[in-house]
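Student: Provided below for reference: sequence and predicted model.
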Amino acid sequence: MPQPPSSTSPRIPWWLWLNVLSLDAPLVAVLWQAALARVCRLILPEGCYWALGLAVWIIYMLDRVLDSFSNAAQSVTTVRHAFYRRHRVLFLVGVIPAATAALGWTALTAVPEGILWRGVGLAFIVGMYLLHYAARGHSTIYLLGNLVASAVGSFFLWTLPIPPLFRFFFTVLLVGLAVLTVVGRSNQGLRLLPKEAICGYLFALGVSLSVHFYSLDRLAGPLSMETLLLGLLCMLNCVAIASYEKEPDRLGDKNAITHTWPVMVQLYPALLVGFFVALALGVSRDAPQGMLPYILAVLSSLALLGVVHYLARKFSPELSHVLADVAVALPMVVLVLGA
């Protein structure tokens, strides 16, 4: 007989509060930004860290608040989803507006203009991502919202003072998400791209944005080794979490990789090993000397993700989720403090 979801418990363990309050992702993002800046020998303004942390926090809160309106999410859910369903009014009228105001103030007073406009461009892409997946249960809003957002986003991307490479790259992403909008509605099974792959790559783009700017567009670009490695690592982290929360996603998230690309969940251990071996071979051959600490941190995260996955069957989905996030954060702490 299946056990009731852990979200029925009135008490939330201390180790779960960062996850429940959506503070885990901002913390990971800031740590990776600091690590990337360190290996690139850059000193970023404090405002860049605050802006990144606030932006990621707002995105994750919005995603979870929107998820809380899903009818399917009422039945089987995680602790964090139950928390947001109970307190979504507070987040909608209090926490998210306050965090957005703080982000706007930080962006206008403590972030260089060049990073600000690149961040605005990326925000259009993230908005499309949220609309594409969070509004999946409302056909009219889903289709019209995505298509209007694509048109408006494309207009602003080609009028804002954004470097040509970013302008072209963000436009391609917008068009791609618009195509996924139409295809996704007509095919409720396999998706062209797993949601987790898009999420991981957008996360990596945001983390590397300031470093790319301060390196004068020489390091951490959209298709650079640094960004792609982080994007792949974040994707694998998302796949792991989806596999641990398969039961809540069974009804609540039809876009989860456990539905759209279930073979990737089955092959997850092989993906970890393959990525680890390929990266290790690359390090032993011709990896840039200055990026060795960064690559070793990625390798360490992969190894820790493997350990967490092996032990996950002994833990609750919530604890496995938290440990998967620790696996991608801990090597960065070591790198930032010890490099």
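Tutor: Looks like it came in fine. Residues are numbered from 1 along each chain as shown.
Student: alpha carbons only for contacts and neighbour counts from here, please
Tutor: Fine.
Student: centre of the chain to stretch 56-64, how far?
Tutor: Taking C-alpha atoms, centre = their mean, to the nearest Å, one finds stretch 56-64 lying 10 Å from the centre of the chain it belongs to.
Student: other residues contacting that stretch?
Tutor: For stretch 56-64, the external contacting residues (C-alpha atoms under 8 Å, 6 or more residues apart in numbering) are 21-23, 25-26, 29, 81, 84, 91, 96, 99-100, 126, 130, 134.
Student: can you select the buried ones from these in ChimeraX?
Tutor: The following ChimeraX line selects those of these that are buried, judged by 16 or more other C-alpha atoms under 10 Å:
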select :22,23,25,26,29,81,84,91,96,99,126,130,134
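Student: could you list which of the contacts of stretch 56-64 belong to strands?
Tutor: Nothing among the contacts of stretch 56-64 maps onto strands, per DSSP state E.
Student: presented hereafter is structure B, for comparison with structure A:
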Amino acid sequence: MANSPLLRSVDALTAASIRPEHSHNPIIYWHLLSLDAPTVAMLWTWFIAESNGVKLPLTSILAMGVAVWILYATDRLLDARSTMDAQLERRHLFHQNHRSAFHAGIALASLALVFLVSCISPAALRLYVILAAPLIGYFVLIHLRRKSSKARSTPRLPKEIAVGIFFSAATFIPSVARNPVLRRPLLPAAALFGLACCLNCLFIYAWEHPFATSVPYPEAHPATRLALRFRAFLSILGIAGGFGLALYSSFSRGPNSAPWQLEVAISLSAALLLQLHFRRRHLDPAALRAAADLCLLTPILLVFTLHS
């Protein structure tokens, strides 16, 4: 699989577009401007719907992108305020140095989101409200704990795992809301996509927190440490699980199977993340972080197979 033309093409794109010496590379700024996660969210929201024959209005896809951008930009601004300068990553420093522009952007984006949300179907809106309540609570809890120097404990659900759960649920909601029959067939794919999103966060955490002691990642949540220990196994599980489900979907073609394109895209993302991990020393931190999100853009490689 490492020699697959699809993997070679994405690997070549990554290597050519995010070389460390290119400080003004647009891919780096795609990451620094917090546009990476919204791009991934919009692409998967559209791809999940399109592969299942669900026609989403443009407002639904845009609402996803705007909401995710507000969340990620706010998270990075709050991280920059609550973390010592020596521990800040380049994305946090960028948000801190341009905080006035980001504050204005978040305000404008919030106004746009109010309009876009008003165009979302009532069924999808109800599901989003159910998802948003714990998400907002978790978001507030995370940053209140970081702000307080006395709070040593960590939330029961680590951020690296929470992101995978919420991100996957959010991208599947529009399709499921418009066609409730898809809930059961898409559940395995949603779980696998959640795993791929978790792997994205786990690999990034490992790259940004190299350990020099006998105890790896001492500051991480116990669940995060356990997942980091088995991240290669989890990657293989995502790769094999995706292709296994794709084979089942291709042969069964029944009402209880998801489109094979969806499952192959998830499997390829897991494979690319694992491959990127093995080549991580060839990229600087900002490029590596951007490349991790590029690995989640695999639906682009399968668009031509839809409706064929």
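Tutor: That came through, no problem. Values in this document were obtained by computation on a predicted structure and should not be read as measured data.
Student: got a TM-score for the two of them?
Tutor: Their TM-score after superposition, calculated using TM-score structural alignment, normalised by the length of the second structure, is reported as 0.80; 275 aligned residues with a C-alpha RMSD of 2.9 Å.
Student: between the contacts of stretch 56-64 of the first structure, which is nearest residue 185 of the first structure?
Tutor: Proximity of those to residue 185 of the first structure (C-alpha to C-alpha) peaks at residue 134, which lies at 13.2 Å.
Student: can you tell me the closest non-neighbouring residue to the residue mapped onto that closest one from the second structure?
Tutor: Residue pairing (TM-score structural alignment): residue 134 of the first structure is matched to residue 143 of the second structure. Leaving aside its chain neighbours, residue 143 of the second structure sits nearest to residue 78 (7.1 Å; criterion: C-alpha to C-alpha, 6 or more residues apart in numbering).
Student: sec struct for that neighbour, please.
Tutor: With DSSP: H, G, I helix; E, B strand; the rest coil as the basis, residue 78 of the second structure sits in helix.
Student: residue 138 of the first structure versus the counterpart of it in the first structure, what's the distance?
Tutor: Matched by TM-score structural alignment, residue 78 of the second structure corresponds to residue 66 in the first structure. Counting by C-alpha to C-alpha, to the nearest Å, the gap from residue 66 of the first structure to residue 138 of the first structure is 12 Å.
Student: of the two, which one has the most company?
Tutor: Counted by other C-alpha atoms under 10 Å, residue 66 of the first structure and residue 138 do not tie: residue 66 has more neighbours, with 19 against 10.
Student: thought that one was touching residue 134?
Tutor: Yes - shown here, residue 66 of the first structure and residue 134 form a contact pair, counting by C-alpha atoms under 8 Å, at 5.8 Å.
Student: OK, contacts around the aligned residue in the second structure for residue 240 of the first structure?
Tutor: Using TM-score structural alignment, the equivalent of residue 240 of the first structure in the second structure is residue 203. With contacts defined as C-alpha under 8 Å, 6+ apart, residue 203 of the second structure is in contact with 228, 231, 273, 277.
Student: change it to 10 Å
Tutor: Residue 203 of the second structure makes contact with 160, 209, 228, 231, 232, 273, 274, 276, 277, 280, 289, 292, according to C-alpha atoms under 10 Å, 6 or more residues apart in numbering.
Student: tabulate those residues (a markdown table), appending neighbour count, distance to residue 299 of the second structure and secondary structure.
Tutor: Formatted as a markdown table, the contacts of residue 203 of the second structure follow (neighbours: other C-alpha atoms under 10 Å; distance: C-alpha to C-alpha, whole Å; DSSP: H, G, I helix; E, B strand; the rest coil):
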| residue | neighbour count | distance to residue 299 of the second structure | secondary structure |
| --- | --- | --- | --- |
| 160 | 22 | 23 | helix |
| 209 | 14 | 30 | coil |
| 228 | 20 | 26 | helix |
| 231 | 19 | 23 | helix |
| 232 | 17 | 23 | helix |
| 273 | 24 | 15 | helix |
| 274 | 23 | 17 | helix |
| 276 | 20 | 18 | helix |
| 277 | 17 | 21 | helix |
| 280 | 18 | 23 | helix |
| 289 | 25 | 19 | helix |
| 292 | 24 | 15 | helix |
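Student: residue 105 of the second structure -> the first structure?
Tutor: Checking TM-score structural alignment: residue 105 of the second structure goes with residue 95.
Student: residue 191 of the second structure contacts residue 165, correct?
Tutor: Yes - with contact defined as C-alpha atoms under 10 Å, residue 191 of the second structure counts as touching residue 165 (8.1 Å).
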